[in-house]
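Undergrad: Kindly generate the corresponding structure for this input.
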Amino acid sequence: MSQDLYETLGVSRDADGDTIKKAYRRLARQLHPDVNPDPETQERFKDVTRAYEVLSDPEKRRMYDLGGDPFNGAGGGFAGAGAGFSFTDIMDAFFGGAAGGAAGGGRGPRPRVRRGQDALIRLDVDLAEAAFGTTRELKVDTAVLCSLCQGSGAAPGSSPKQCETCHGRGETVHQQRSFLGEIRTMRPCAACRGYGTIIPEPCRECSGDGRVRSRRNLNVKIPAGVDTGTRVQLSGQGEVGPGGGPAGDLYVEIHVADHPVFVRQGHDLHCTVTVPMTAAALGTTLDLPLLEADLVSDDDEATELETTVELEIRTGTQSGTEIVIGGLGVPALRGSGRGDIVVRVVVETPTRLDERQEELLRELAALRQEEAPDGQVHAAPKSVFSRFRDAFNQR
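TA: The predicted structure follows:
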């Protein structure tokens, strides 16, 4: 060889393997034909690659240091017959060592033991349960640890063996010819699927997976204040991982059923109360049921919960009036306090009157001089689109 290989890579003769590899990566990024295609640079790239091929191999480096020909007389080409170079090392120079690994980028065998997947189930609850919290028992169907092999995947009395194809590396070398010479690439071993080990006698319960499907009962505590779409996380209650790996998490997604009285809006509860025309005119008091009433069963003879609240309909209340009862809505999920109850009053006008009732109403109309009212005509409220159009036209 006419040129010193150490000078070609720019390293000292006592440089260690890491220094040689870093020097090659630096030069390969500068000289690779895809980056710099001129012929002179390509020749230098071949020299750098030949130098790295020798100095990165302890046996060839020793032969070179003793004055021998590390290519065994192959003729000094880019890659001698049967010598080749690792395409992985060139890819490392550009992508930081993520070429051809057996486990998505890393070299070596991939682990059999991995974390399990998260699981998601839906839980239907009543509005009162969502508001005040509850504990429910769920039946969960997930992968659990195999009790026969305790996650190893091997039948009792046996154990995984080293793969004879890849000798435990989890990957094999594949060679092909290209314009760069003979290229070696690393691929996951087909015999062991990249694990580096083979289970000669798989467990009869889990077929070598280390886990089985099972249904189990699980108590889930639902905190107060949850709403539809809220997810409660139970750490470590999801799927057990392959090879008996740690379990993922279980997420319980809440779905709140419709309530016959209340409609929830945030932390507030909305409802409608219909009262007769006379009650709206004269005023009255009603007992409004609270959400707490859903927590009391018919068998509870005595309870400390207040299940109703007094609702005052003031004299002359108009239809559509909203009455706010503070602090009796839904508790906050995070923090303190509760929302409000918003009651919308609807005044009911009688549609059927007997003679006496009609006579009394006509007498009342006469007293109030309302036998032939003119009525009050107001412009209809504008829609959002109309207000936007008017604002745009004024520009």
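
Undergrad: For the rest of this, base every contact and every neighbour count on C-alpha atoms.
TA: OK.

Undergrad: ranges for the helices of the stretch 201-350 of the chain?
TA: With DSSP state H, counting those that start in this stretch as the criterion, the stretch 201-350 of the chain has helices at 277-282.

Undergrad: Sketch out the strands for it, chain order is fine.
TA: In the stretch 201-350 of the chain, the strands defined using DSSP state E, counting those that start in this stretch lie at 211-222, 231-234, 250-256, 263-265, 268-276, 284-289, 308-313, 322-325, 341-348.

Undergrad: Throw those strands into a markdown table and include mean neighbour count, thanks.
TA: Below are the strands of the stretch 201-350 of the chain laid out as a markdown table (neighbours: other CA atoms under 10 Å):
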| stretch | mean neighbour count |
| --- | --- |
| strand 211-222 | 15 |
| strand 231-234 | 17 |
| strand 250-256 | 20 |
| strand 263-265 | 15 |
| strand 268-276 | 17 |
| strand 284-289 | 14 |
| strand 308-313 | 15 |
| strand 322-325 | 16 |
| strand 341-348 | 19 |
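
Undergrad: can you redo the ones you listed as TSV with distance to G100?
TA: Listed next are the strands of the stretch 201-350 of the chain as TSV, based on distance: least, CA to CA, whole Å:
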stretch	distance to G100
strand 211-222	29
strand 231-234	37
strand 250-256	34
strand 263-265	54
strand 268-276	58
strand 284-289	68
strand 308-313	70
strand 322-325	67
strand 341-348	63
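
Undergrad: Another for comparison:
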Amino acid sequence: MSKSDYYETLGVARNASDEDLKKAYRRCAMKHHPDRNPGDAHAEAAFKECKEAYEVLSDASKRRAYDQHGHAAFEHGMGGGGGPGGGYADMGDIFGDIFGNIFGGGGGGGQRAPRRGADVGYVMELSLEEAVGGVEKQIEIPTLDECDTCSGSGSADGKLEKCDTCQGRGQVRFQRGIFSMQQACPHCGGRGQTIASPCGDCHGQGRIERTKTLQVKIPAGVDNGDRIRLAGEGEAGPAGSPSGDLYVDVRVREHEIFQRDGDDLHCDVPIRISQAALGDTIRVPTLGGEVELRIPFETQSGKLFRLRDKGVKSVRSRKPGDLYCRVVVETPINLTAEQRDLLEKFEATFVGEEARKHSPRSSTFLDGVKGFWDRMTS
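TA: Predicted coordinates:
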């Protein structure tokens, strides 16, 4: 009996892509799989035809040979058993390769990539001065580190053996209903190899618990909430696999003078009533030392003064922010008799309507009160 055309068997065009072939095989295999058609010889034969067609067309070299010579390309030189590649493959092999990835399997049956060590987090508290100027600090982190005795291999003699459970593939396959699924080998953890003589210090794990000491360089200009990544300084991976990373989260403590807002700084500067009224030049603090600030005469409490480039130099743009100084006029306390007498004489000069022109906010407030009462009584 002549064989059906492989493309017709899968129901695809001759220029079908690899993805089209895979989808077509999935439909054909699910339709004719013996588990869905128990006792149906026709379905079993159709299922085998689907597998044979896909085995040839999914292999680039076999597909080229088939396109040139048809079924005759596999009648000689490709092994006995009457089929391409030396007989029909095991049902689970091709079916598992197609459907295994749906259930988390690798599809190709290769070893799983080494499992990376866990990332580690560390919260570093800094003063504002340290955050702005940059600092290098030594930290200690409890972690799983590479075992020195076996250099992280987990083996006392450095020798590894092929896993008997998965035969070195790193994955095992099992059948569930019509699906053939695969997962990491539970015996070797997906590595495909086992340790014959485990290391006595780490018991074959390749890592041990210890406190690791690190020098961490904090760049100038970091802010609260910034994160610094140190690649490969996290937990060591099992059996010599790559280490995770260390993430240092920055927390900046409150400062007794300055409040930070991005790259700008803010502070309150107390001044006496005489300084506010007559004007003065005072010295104010910055993170780089004291600077002079001129207070104009008749300055009101709450007035904001901007000192350019006296803030924080950004860790990203390296452009400095500004310092904003808000003056707060203080009421004098602990007055001497002479000071009290002078203030009483000063207060006596504010008489009647003449006094309003010396108090701008008070005048505005009284006008508002008068308007409020007028509206209430009208």
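
Undergrad: count of neighbours near whatever residue of structure 2 lines up with R314 of structure 1?
TA: R314 of structure 1 maps onto P296 of structure 2 when the alignment is built from TM-score structural alignment. Other residues within reach of P296 of structure 2 by the criterion other CA atoms under 10 Å amount to 14.

Undergrad: P296 of structure 2 touches G279, doesn't it?
TA: Yes: P296 of structure 2 is in contact with G279 according to CA atoms under 8 Å; the separation is 4.6 Å.

Undergrad: list the contacts for the nearest residue to G168 of structure 2 once chain neighbours are set aside?
TA: Nearest residue to G168 of structure 2, sequence neighbours excluded (CA to CA, 6 or more residues apart in numbering): G192, at 3.9 Å. Going by CA atoms under 8 Å, 6 or more residues apart in numbering, G192 of structure 2 touches Q111, K162, C163, C166, Q167, G168, R169, G170, Q171, C185.

Undergrad: Just the buried residues from those, in PyMOL please.
TA: Buried subset of these, written as a PyMOL selection, criterion 16 or more other CA atoms under 10 Å:
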select buried, resi 111+162+163+166+168+169+170+171+185
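
Undergrad: would you turn the contacts of G192 of structure 2 into JSON lines with secondary structure?
TA: Below are the contacts of G192 of structure 2 laid out as JSON lines (DSSP: H, G, I helix; E, B strand; the rest coil):
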{"residue": "Q111", "secondary structure": "coil"}
{"residue": "K162", "secondary structure": "strand"}
{"residue": "C163", "secondary structure": "coil"}
{"residue": "C166", "secondary structure": "coil"}
{"residue": "Q167", "secondary structure": "coil"}
{"residue": "G168", "secondary structure": "coil"}
{"residue": "R169", "secondary structure": "coil"}
{"residue": "G170", "secondary structure": "coil"}
{"residue": "Q171", "secondary structure": "strand"}
{"residue": "C185", "secondary structure": "coil"}
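
Undergrad: Redo the contacts of G192 of structure 2 as JSON lines? Include distance to G221 of structure 2.
TA: Below are these laid out as JSON lines (distance: CA to CA, whole Å):
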{"residue": "Q111", "distance to G221 of structure 2": "45"}
{"residue": "K162", "distance to G221 of structure 2": "53"}
{"residue": "C163", "distance to G221 of structure 2": "52"}
{"residue": "C166", "distance to G221 of structure 2": "53"}
{"residue": "Q167", "distance to G221 of structure 2": "55"}
{"residue": "G168", "distance to G221 of structure 2": "51"}
{"residue": "R169", "distance to G221 of structure 2": "50"}
{"residue": "G170", "distance to G221 of structure 2": "48"}
{"residue": "Q171", "distance to G221 of structure 2": "49"}
{"residue": "C185", "distance to G221 of structure 2": "49"}
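
Undergrad: Tell me the spacing between the alignment partner in structure 2 of H267 of structure 1 and E125 of structure 2.
TA: Counting by TM-score structural alignment, H267 of structure 1 corresponds to D263 in structure 2. Between D263 of structure 2 and E125 of structure 2 the distance is 19 Å, computed by CA to CA, to the nearest Å.

Undergrad: between those two, which one's more packed in?
TA: Legend: neighbour count by other CA under 10 Å for D263 of structure 2 and E125, higher for D263 (22 against 14).

Undergrad: my guess is the more buried one meets R308, correct?
TA: No: using CA under 8 Å, D263 of structure 2 is not in contact with R308, being 11.5 Å away.

Undergrad: pretty sure M78 of structure 2 contacts P84?
TA: Yes: with contact defined as CA under 8 Å, M78 of structure 2 reaches P84; the gap is 6.4 Å.

Undergrad: out of the two, which sits in the more crowded spot?
TA: Neighbours were counted for M78 of structure 2 and for P84 using other CA under 10 Å; P84 has more, 22 against 14.

Undergrad: now the closest residue to the more buried one other than its chain neighbours: how far from C166 of structure 2?
TA: The shortest distance from P84 of structure 2 to any non-neighbouring residue, by CA to CA, 6+ apart, is to F74 (5.5 Å). Look at F74 of structure 2 and C166 of structure 2: by CA to CA, they are 32 Å apart.

Undergrad: same deal with E254 of structure 2?
TA: Remark: distance between E254 of structure 2 and C166 of structure 2 (CA to CA) = 58 Å.

Undergrad: likewise F258 of structure 2?
TA: For F258 of structure 2, the distance to C166 of structure 2 - CA to CA - is 64 Å.

Undergrad: ok, now P242 of structure 2?
TA: 23 Å.

Undergrad: Show residues contacting stretch 245-257 of structure 2.
TA: 118-128, 131, 222-235, 267-268.

Undergrad: That's all I had, so thanks and see you.
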